Structures are given as C-alpha cells and as structure tokens.
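1. coords please:
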Amino acid sequence: MKIDKATVGKRYAKALFELAVEEGKMDEIYQDLLSLRTIYQEIPTLGELLSDVRLDKNEKRQLMDTLIKPFSGLMERFLEIVFEYNRMDDFLLIAAEYERRHDDKKGLVIGTVTTAVALNNQQKEALENKTASLLNYQDAKLEEKIDPTIIGGVIVEANHQVIDGSVKSRLDYLRSKLAR
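-> From the prediction side, this is the model:
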C-alpha cells in the first residue's frame, strides 16, 4: 500500500523533530530547513530531480552533494536518508510539518485573520494576544486577509480551528432562524 505524501511528510518531520529535540538542536535544524526551503522555492523541480529513479544516479549524487555541503551532523544524516528513500520531492511537506511542531513547542500558533478592512497595528496585536489566549498558546502570529464580503467583524483560522465573528455569518444565522 502506497502512503500519501502528507503522511510521509509528517512521519519524516516527526522523526527529525524528536531527534533534534533530543540532541538540543531544534532551532538549528529549523534554520537549516528554512534555508533549504528557500533553495526549493528558487528551484521548484529540485525535489523531483533528486527523487526521479529514471535519472542517472551519479548526476543525482553530485547534485545532492552540492545541496548538503553546508550541513553537518543530524541535518546531513537526515537528508541522506530522505535522498536514499527517494523522498526529496516530499521535502517541503517535511519542512512544513517540522515548522508546525517547532512553533507548537515554542508556544506559537500561526494562523490567518480575515477582516472586511485592514487592521491597524494595535488591533492586530490585540487580536493575536486574544487568539493565543483562547487557543492556550503563549503567542500567535496571524497573517491578514481582506475580504469585504464578510461586512465586518473577524474570522480567525488557527490550529485547525475557526473562530467566526463576522457580521456576514451572524446575518446568515439570523436569516436561517427567521426562515423557519
């Protein structure tokens, strides 16, 4: 049975994260993953090239050697394993899951806030503080999205939860109650 890419990403990230915490290198590995993610964003086909079994092994090895040159220790060993099992095309999923685990361990929740108009700095900071408190985190970082169709209020999405305080959703709720 073939495992889907998201599951692969979670498994590899979990293993790397647990080892990084055990070795006291959680933040170092996090920074390494961020720098690798930048490379993957600059060369979108890199993962496919390194995982394609049809390509010449020596050429892939040379490319891999160049990629891992700046890394040592745990990160180098991890990348070698991912390469050996032809999972370099899953790297971005692995990095995203590691980042989620890292942020969670640091007490940081990442999410989005949708508003009808842009928030000022004070409003955004207050909303981040309230979101962190509601979700039992120390801190929250919310990416802003503007959607005039919500009319007013806010919709916060973080940690697989949605807090919908939009005027539109309240009006829709009232409509449904009145229609009965």
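
2. all contacts plus neighbour counts: C-alpha atoms, from now on.
-> OK.

3. now the strands: where do they sit in the protein?
-> Along the chain, counting by DSSP state E, strands occupy 108-115, 139-146, 153-158, 161-166.

4. who wins for proximity to D56 among these?
-> Smallest distance to D56 across the strands of the chain (Cα to Cα): 40.5 Å, for strand 108-115.

5. tilt between the closest one and strand 153-158?
-> Interaxial angle, strand 108-115 versus strand 153-158 (axes from the mean of the first three to the mean of the last three Cα atoms, to 10 degrees): 150 degrees.

6. report the angle between strand 108-115 and strand 139-146.
-> 20 degrees.

7. tell me what angle strand 108-115 forms with strand 161-166.
-> 30 degrees.

8. make CSV out of the strands of the chain and add distance to V53.
-> Output for the strands of the chain, formatted as CSV (distance: least, Cα to Cα, whole Å):
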stretch, distance to V53
strand 108-115, 36
strand 139-146, 39
strand 153-158, 38
strand 161-166, 40
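
9. so which of the ones you listed comes closest to E42?
-> strand 139-146 (22.8 Å).

10. roughly how far does the residue nearest to Y12 when sequence neighbours are not counted sit from L16?
-> Spatial nearest neighbour of Y12, excluding adjacent residues (Cα to Cα, 6 or more residues apart in numbering): I94 at 6.2 Å. Using Cα to Cα, to the nearest Å, I94 is found at 9 Å from L16.

11. now show me the structure for the sequence below, then we'll compare the two:
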Amino acid sequence: MSKSVVAKRYAQALFELSQTNGQTGSVHEDLLELKKVFQNNSELEQLLGNPRLTSTKKKELLAVLFKDANPLIQNILFVLLDKKRINETVNVIDEYNALANDAAGTTEATVFSTRLLTEDEKAAISTAFAAKVGKLSLRIENEIDPSLIGGIRLQIGNKIYDSSLSGKLERLKKDLIGS
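-> Model prediction:
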C-alpha cells in the first residue's frame, strides 16, 4: 500500500463519490485495469508529465484512451493532471482498492501456482484463507510460477502461506542440514 498522504486524500474522495453514486464496484474494476495500463506503459506517465504538451492535449489523450471507463475514472485522471499529480495515479488506485476492499470485507491475495487456477479452485482458496485474515473473502490474482513444482504459495499482504512442493523440499533441506 502507498505511503502517500496525497494519494490517500484523492482515493478517499473518489471512494466517497463512487459510494454516493452507487458505483463502487464498477469504479474498482476500472481502476484495476487502469493500474495495469500505468504499470505496463511507463511511457504514458512520461508523456503525461511532459511540460511541452498542453494540459488540453493531455486531457484529450486521456479521454480517448479511457473513453469506455467510468466517468469518475476520467474525472480523477483530469484532476490529477490539473494538480500535477498524475505520477500519483497508481498510489491513488492502491489506496482506493484498500478502501473498497475494507468496505466489502475482502482483501487482495496473490496465489502462485504452476498452472492457471479454475474459478472453483480460487473460490475454495478464498473460503479457506479469508477467515484466517479476518475477512469475508479474498480477491485473488493468480500468477504462474513453474519453480513451485506443485502446490501453491499464497501471499496476503505481508503473510505468506507456502504449501508448494519446492517450499516443502526447502524446509526439509533446512531440517536435515540444520541451517
């Protein structure tokens, strides 16, 4: 999660606005996609931070790129651009996600597995581990990691639950060697 006070303020405002409009879920989903765009395209943030481009041109670019997104998403991007805080976009998204997850009784989790998990498997993992962290459910992101050999490794915040075969072998090695 972000340490930015500015990001927390913008995220709180966006969250309250989305709650008022009954759009918390759709804004949350759009923000997850927006985060991927900003993380995978560092050129976009550089372009939006370029002082040679006018604010109007930058807004036109954002309007075209995110024309299908919720209008609240476009508005927050325009505000961040106007306030010269576009570099805080990912932090705002992270803070918003934390607020939305807390309100819904969920939390983010990453499951590392050797193959893509089915929806039933994700639901079973969510059910099994949500209570351990005091939540109703987990919002699971699945990442493929062939080095696990088998099983899964689950990360929820700073907690890691490792039931992978490679993890078990590593623990057995430490037990046998004693280090």
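
12. let me know how buried the residue nearest to Y12 of structure 1 is, in neighbour terms.
-> By other Cα atoms under 10 Å, 26 other residues sit near I94 of structure 1.

13. same check, this time on the one 5 residues further on
-> When neighbours are defined as other Cα under 10 Å, E99 of structure 1 has 20 of them.

14. and it, what's its match in structure 2?
-> By TM-score structural alignment, E99 of structure 1 lines up with N97 in structure 2.

15. nearest spatial neighbour of that match, skipping sequence neighbours?
-> Closest to N97 of structure 2 by Cα to Cα, 6+ apart is H28, at 6.5 Å.

16. for K60 of structure 1, give me its contacts.
-> 49-50 (Cα atoms under 8 Å, 6 or more residues apart in numbering).

17. cool, and the one 4 residues further on?
-> Taking Cα under 8 Å, 6+ apart as the contact definition, M64 of structure 1 lies against 50, 83.

18. that one pairs with which position in structure 2?
-> Checking TM-score structural alignment: M64 of structure 1 goes with K59.

19. if I look at its match, how far off is N75 of structure 2?
-> 10 Å.

20. before we move on, what about S42 of structure 2?
-> 21 Å.

21. need the counterpart of V109 of structure 1 in structure 2.
-> For V109 of structure 1, the residue aligned by TM-score structural alignment is T107.

22. how about G47 of structure 1?
-> Correspondence of G47 of structure 1 to structure 2, assessed by TM-score structural alignment: E45.

23. that match is in contact with F38, isn't it?
-> Yes: E45 of structure 2 is within contact range of F38, at 6.9 Å (criterion: Cα atoms under 8 Å).

24. hmm, back to that, ok, S42 and N75 of structure 2, which is more surrounded?
-> Applying other Cα under 10 Å to S42 of structure 2 and N75 shows that N75 carries more neighbours, namely 14 against 10.

25. hmm, back to that, my guess is the residue nearest to N97 of structure 2 meets A98, correct?
-> No: look at H28 of structure 2 against A98 with Cα under 8 Å: they stay out of range, at 10.0 Å.

26. V82 of structure 1 maps to what in structure 2?
-> By TM-score structural alignment, V82 of structure 1 lines up with L80.

27. leaving out the residues flanking it, which one is nearest to its match?
-> I86 (4.9 Å).

28. thought the match of E99 of structure 1 was touching E29?
-> No: using Cα under 8 Å, N97 of structure 2 makes no contact with E29, being 9.3 Å away.

29. what about S166 of structure 1, neighbour count?
-> If we define neighbours as other Cα under 10 Å, then S166 of structure 1 has 19 of them.
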